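Student: Have a look; sequence and predicted model below, questions after that.
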Amino acid sequence: MKYNLLTILGPTATGKTGLAAHVTARLKGEIISADSRQVYRGMDLGTGKDYADYFVDGVEVPSHLVDIEAAGVHYNVYRFQTDFIRVYNEIQSRGKFPVLCGGSGLYLEAVLKNYRLIEVPPNRELRKELEGKTLEELTGILKSMKPRLHNDTDVETDRRAVRAIEIEKYYAEHAQEASEMPEIRSLNIGIDFDREMRRQRITLRLKQRLEEGMLDEVQKLLDSGLTPDQLIYYGLEYKFLTLHLIGELSYDEMFRQLEIAIHQFAKRQMTWFRGMEKRGTKIHWVNGHLPMNEKVEEILNLLE
């Protein structure tokens, strides 16, 4: 086989995990998650962990890099790349086939394009200098260091913007050492739905997760000692549900604003994937409307 990795990607609510599990079961492989928020324990419904999707014909497909960190810890692309290399090598050593699955474009590209990454420690002095600056001012500083922002979430909150500035400053001052990434030959599969269907799936999924107790999940995280600011840092569901729980948004306002934010997020994900293609990553787009067995066979045929 000319490929040593299968990557299944797509925007939120396109059924990536279920498809990855079915293909992985056929390959007798193991899944590596590429989701920047599913690494956190206790953040389940809000991050869209669909545990049932990992089961195929009653058997659980092995998976990695889900539920590996406590909520509140800052996981990042450097740590993901390091964890990916370790898990990938372990899977290969067992003679199993690795399947990378997720929607975090930066994480995916860090593997597929072998980004040269280094760990960035906190810079207390810089943080003190930036204290009190508005988000607009912080965004301006970041853009002066990095004119083309790859990730809008870097400037979603003051805290994220400060961290992004900290990283750019460190990278500018320190020579980067190449990470010891294995030679990756990946077949990249994208799940394609038209925009309207994608919107319908997002809204339906949001309603289902709220019915399943997503608000209770966020309340439980707050009760465990996490501050509202810590949860708001994670954006999307955790931001808007926290704002509702602390009384800043009514339920209807929360739902409406969150629904819009997830639609915008999915659009940004697609923009990133199209950007990956422009930057030289070949993605085979599979029709999301096809029955599961047809999608699986199409992917297996491409692999062979």
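Tutor: Thanks, I have the structure now.

Student: From here on, just use CA atoms for contacts and neighbour counts.
Tutor: OK.

Student: most residues in a single strand of the chain, which one?
Tutor: Scanning the chain for the longest strand, with DSSP state E as the assignment, gives strand 186-192.

Student: which other residues reach that one?
Tutor: With contacts defined as Cα atoms under 8 Å, 6 or more residues apart in numbering, strand 186-192 is touched by 3-11, 14-16, 112, 282-288, 299, 302-303.

Student: rerun that using 6 Å as the cut-off
Tutor: With Cα atoms under 6 Å, 6 or more residues apart in numbering as the test, strand 186-192 has contacts from 3, 5-10, 283-288.

Student: what's the answer for stretch 230-237, then?
Tutor: 46, 238, 239.

Student: and the helix of greatest length in the chain, which residues are buried?
Tutor: Longest helix in the chain by number of residues (criterion: DSSP state H): helix 251-278. Across helix 251-278, burial judged by 16 or more other Cα atoms under 10 Å covers 254-255, 258-259, 261-263, 265-270, 272-273, 276.

Student: Closest one of these to residue 28?
Tutor: When the buried residues of helix 251-278 are compared for distance to residue 28 (Cα to Cα), residue 273 wins out at 27.5 Å.

Student: coming back round to it: now the longest strand of the chain: buried residues?
Tutor: Neighbour-count burial for strand 186-192, counted by 16+ other Cα under 10 Å, picks out 186, 187, 188, 189, 190, 191, 192.

Student: so where do the strands sit in the stretch 51-200 of the chain?
Tutor: Assigned strands in the stretch 51-200 of the chain, in chain order: 55-56, 59-60, 63-64, 69-70, 98-102, 186-192 (criterion: DSSP state E, counting those that start in this stretch).

Student: How about the stretch 201-304 of the chain?
Tutor: Counting by DSSP E, counting those that start in this stretch, the stretch 201-304 of the chain has strands at residues 284-287.

Student: ok, residue 52 - how many residues close by?
Tutor: 11 (other Cα atoms under 10 Å).

Student: I should have written residue 63 there, sorry.
Tutor: Residues near residue 63, counting by other Cα under 10 Å, number 19.

Student: How about the secondary structure of the closest residue to it other than its chain neighbours?
Tutor: Nearest in space to residue 63, with sequence neighbours left out and distances taken as Cα to Cα, 6 or more residues apart in numbering, is residue 31 at 4.5 Å. Taking DSSP: H, G, I helix; E, B strand; the rest coil as the rule, one finds residue 31 in the strand state.

Student: Residue 31 and residue 243, how far apart?
Tutor: Using Cα to Cα, to the nearest Å, residue 31 is found at 34 Å from residue 243.

Student: quick one: which of those two has more around it?
Tutor: Legend: neighbour count by other Cα under 10 Å for residue 31 and residue 243, higher for residue 31 (27 against 20).

Student: Enumerate every residue touching the more buried one.
Tutor: 63, 98, 99, 100.

Student: Quick one: residues contacting the first one.
Tutor: Residues in contact with residue 63 (Cα under 6 Å, 6+ apart) are 30, 31, 32.

Student: this is the comparison structure:
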Amino acid sequence: MYQKKYDLITIVGPTASGKTTLAVNLALQLGGEVLSADSRQIYRGMDIGTGKDLSEYVVGGRAVPYHLIDIADAGVRYNVFEYQQAFFEAYHDVAQRGKQAVVCGGSGMYVEAVVEAYDLRPVPQNDELRAQLEGYTLEELTEQLAQMKSLHNNTDVDTKKRAIRAIEIATYYSSHPDEKVSYPKLSNIYFGVDIERELRRQKISQRLRDRLDAGMVDEVRTLINGGVTIDDLIYYGLEYKFVGSYLAGRMSYDEMVQGLEIAIHQFAKRQMTWFRGMERKGAVISWIDAMLPLEEKIGLILRKLEE
């Protein structure tokens, strides 16, 4: 019988690394439940584009409970401050029932917000800082943000606008420390799924083709017909940004596919930049080779938990 040593077991990794499969099977092994830390799987109706395959949460006919998926309507601009509140509510429900909470996500910002128990508050716009940052590339902004100890209250940094807002908020917190209050810090252990760059690229490209074949364009068209605006889709980034732009007549189908594929590869690279930034700030992440059989991955985690 597994004896719980940590409040949270957190599985991180870039997109297409297989972290969800690992987290679900680990939770099943431990009699635990999965708390998603994906900034877009929170939205109802955004399924194919976010890779929200709920069948993954059923293993051998056994359902693994999950939380923080499908908790907001598409079109809403849910932020990490709201996610943090929802997370702690879900965590307390899991903990009160004596279950192990397994956090799973590639949204490093969301992961840090709950694991590090950051307090997040609305922050005013800083036009001077925005002007200073405008000349930087998205890569440079992401690197700068990953090195900052404060956190911000927006979603993933897959556009320059979001990255600049993130730095703006982190900068505000650094000069207004008295406006922050404490959240309970939960004990946590990190595991990361380490996938070789070229294999990651291959899996991303294949998964994009699979999602297009599964009807991703029709999914986005349905969202638009349901009242979700093109601006909302651009806000959600990646698949929704590019497919939305295609449906709006702003690019051809081939331009959409090519641009989206490049953007997802860049996003995966930024995810790893974020996780490395977490390590530089003191997070200890035990990395596991993505190519290992699932049973070996779980075995490595279980042995680490017993140390």
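Tutor: Ah, there it is. Bear in mind the structure is a predicted one, so any value in this text is a computation, not a measurement.

Student: After superposition, what is the TM-score?
Tutor: Remark: TM-score between the superposed chains equals 0.86 [TM-score structural alignment, normalised by the length of the first structure]; 290 aligned residues with a Cα RMSD of 2.8 Å.

Student: Next, the mean deviation of the longest strand of the first structure compared to the second structure.
Tutor: Its aligned residues in the second structure lie a mean 0.9 Å from strand 186-192 of the first structure after superposition (mean Cα distance after the TM-score superposition for the first structure).

Student: what's the angle between that strand and helix 251-278?
Tutor: Strand 186-192 of the first structure and helix 251-278 are oriented at 140 degrees to each other (axes from the mean of the first three to the mean of the last three Cα atoms, to 10 degrees).

Student: Relative to the second structure, which residues correspond to strand 186-192 of the first structure?
Tutor: Mapping strand 186-192 of the first structure onto the second structure (TM-score structural alignment) gives residues 188-194.

Student: one step back: nearest to residue 84 of the first structure, of the contacts of residue 31 of the first structure?
Tutor: Looking across the contacts of residue 31 of the first structure and measuring by Cα to Cα, the closest to residue 84 of the first structure is residue 100, at 9.2 Å.

Student: Which residues are in contact with the residue opposite that closest one in the second structure once aligned?
Tutor: Taking TM-score structural alignment, residue 100 of the first structure has residue 103 as its aligned residue in the second structure. Residue 103 of the second structure is in contact with 10, 34, 35, 36, counting by Cα under 6 Å, 6+ apart.

Student: which one of those residues is nearest residue 206 of the second structure?
Tutor: Of those, the one sitting nearest to residue 206 of the second structure (Cα to Cα) turns out to be residue 36, at 23.6 Å.

Student: residue in the first structure matching the closest one?
Tutor: Checking TM-score structural alignment: residue 36 of the second structure goes with residue 33.

Student: Its match and residue 98 touch, don't they?
Tutor: No: counting by Cα atoms under 6 Å, residue 33 of the first structure does not reach residue 98; the two are 10.4 Å apart.

Student: Map residue 82 of the second structure onto the first structure.
Tutor: When the first structure is aligned by TM-score structural alignment, the residue opposite residue 82 of the second structure is residue 79.

Student: Which residue, other than its chain neighbours, is closest to its match?
Tutor: Closest to residue 79 of the first structure by Cα to Cα, 6+ apart is residue 119, at 7.7 Å.

Student: With residue 83 of the second structure instead?
Tutor: Residue 83 of the second structure sits nearest to residue 110 (Cα to Cα, 6+ apart), 7.5 Å away.

Student: Could you report the neighbour count for the one you found?
Tutor: Using other Cα under 10 Å, residue 110 of the second structure has 27 other residues around it.

Student: contacting residues around the residue nearest to the spatial centre of the second structure?
Tutor: Closest residue to the average C-alpha location of the second structure: residue 107 at 2.1 Å, with Cα atoms, centre = their mean. Applying Cα under 6 Å, 6+ apart to residue 107 of the second structure gives the contacts residue 38.

Student: could you measure it against residue 40 of the second structure, distance?
Tutor: Going from residue 107 of the second structure to residue 40 of the second structure by Cα to Cα gives 9 Å.

Student: What of residue 303 of the second structure?
Tutor: To residue 40 of the second structure, residue 303 of the second structure is 32 Å away according to Cα to Cα.

Student: which residues touch the nearest residue to residue 169 of the second structure once chain neighbours are set aside?
Tutor: Nearest non-adjacent residue to residue 169 of the second structure, counting by Cα to Cα, 6+ apart: residue 152, 5.3 Å away. By Cα under 6 Å, 6+ apart, the residues touching residue 152 of the second structure are 166, 169, 170.

Student: can you redo the residues you listed as TSV with neighbour count?
Tutor: Formatted as TSV, these follow (neighbours: other Cα atoms under 10 Å):
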residue	neighbour count
166	24
169	23
170	21
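
Student: List just the nearest of those to residue 204 of the second structure.
Tutor: Relative to residue 204 of the second structure, the closest of those is residue 166; by Cα to Cα it sits at 26.4 Å.

Student: Residue 72 of the second structure corresponds to which position in the first structure?
Tutor: Aligned counterpart of residue 72 of the second structure in the first structure: residue 69 (TM-score structural alignment).

Student: From residue 70 of the first structure, how far out is the residue nearest to that match when sequence neighbours are not counted?
Tutor: Residue nearest to residue 69 of the first structure in three dimensions, not counting chain neighbours: residue 40, with 4.8 Å by Cα to Cα, 6+ apart. Residue 40 of the first structure sits 5 Å away from residue 70 of the first structure, going by Cα to Cα.

Student: These two: which has the busier surroundings?
Tutor: The neighbour comparison of residue 40 of the first structure against residue 70 (other Cα under 10 Å) goes to residue 40, with 21 against 13.

Student: Which residues are in contact with the more buried one?
Tutor: So residue 40 of the first structure contacts 67, 69, 70, 71 (Cα under 6 Å, 6+ apart).

Student: For stretch 50-66 of the first structure, buried residues please.
Tutor: Buried, per 16+ other Cα under 10 Å, within stretch 50-66 of the first structure: 53, 54, 55, 56, 61, 63, 64, 65, 66.

Student: Please apply the same query to stretch 154-164 of the first structure.
Tutor: If you call a residue buried by 16+ other Cα under 10 Å, then stretch 154-164 of the first structure has these buried ones: 154, 155, 156, 157, 158, 159, 160, 161, 162, 163, 164.

Student: can you put those in TSV and add distance to residue 139 of the first structure?
Tutor: Below are these laid out as TSV (distance: Cα to Cα, whole Å):
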residue	distance to residue 139 of the first structure
154	9
155	6
156	9
157	10
158	9
159	11
160	10
161	7
162	9
163	11
164	10
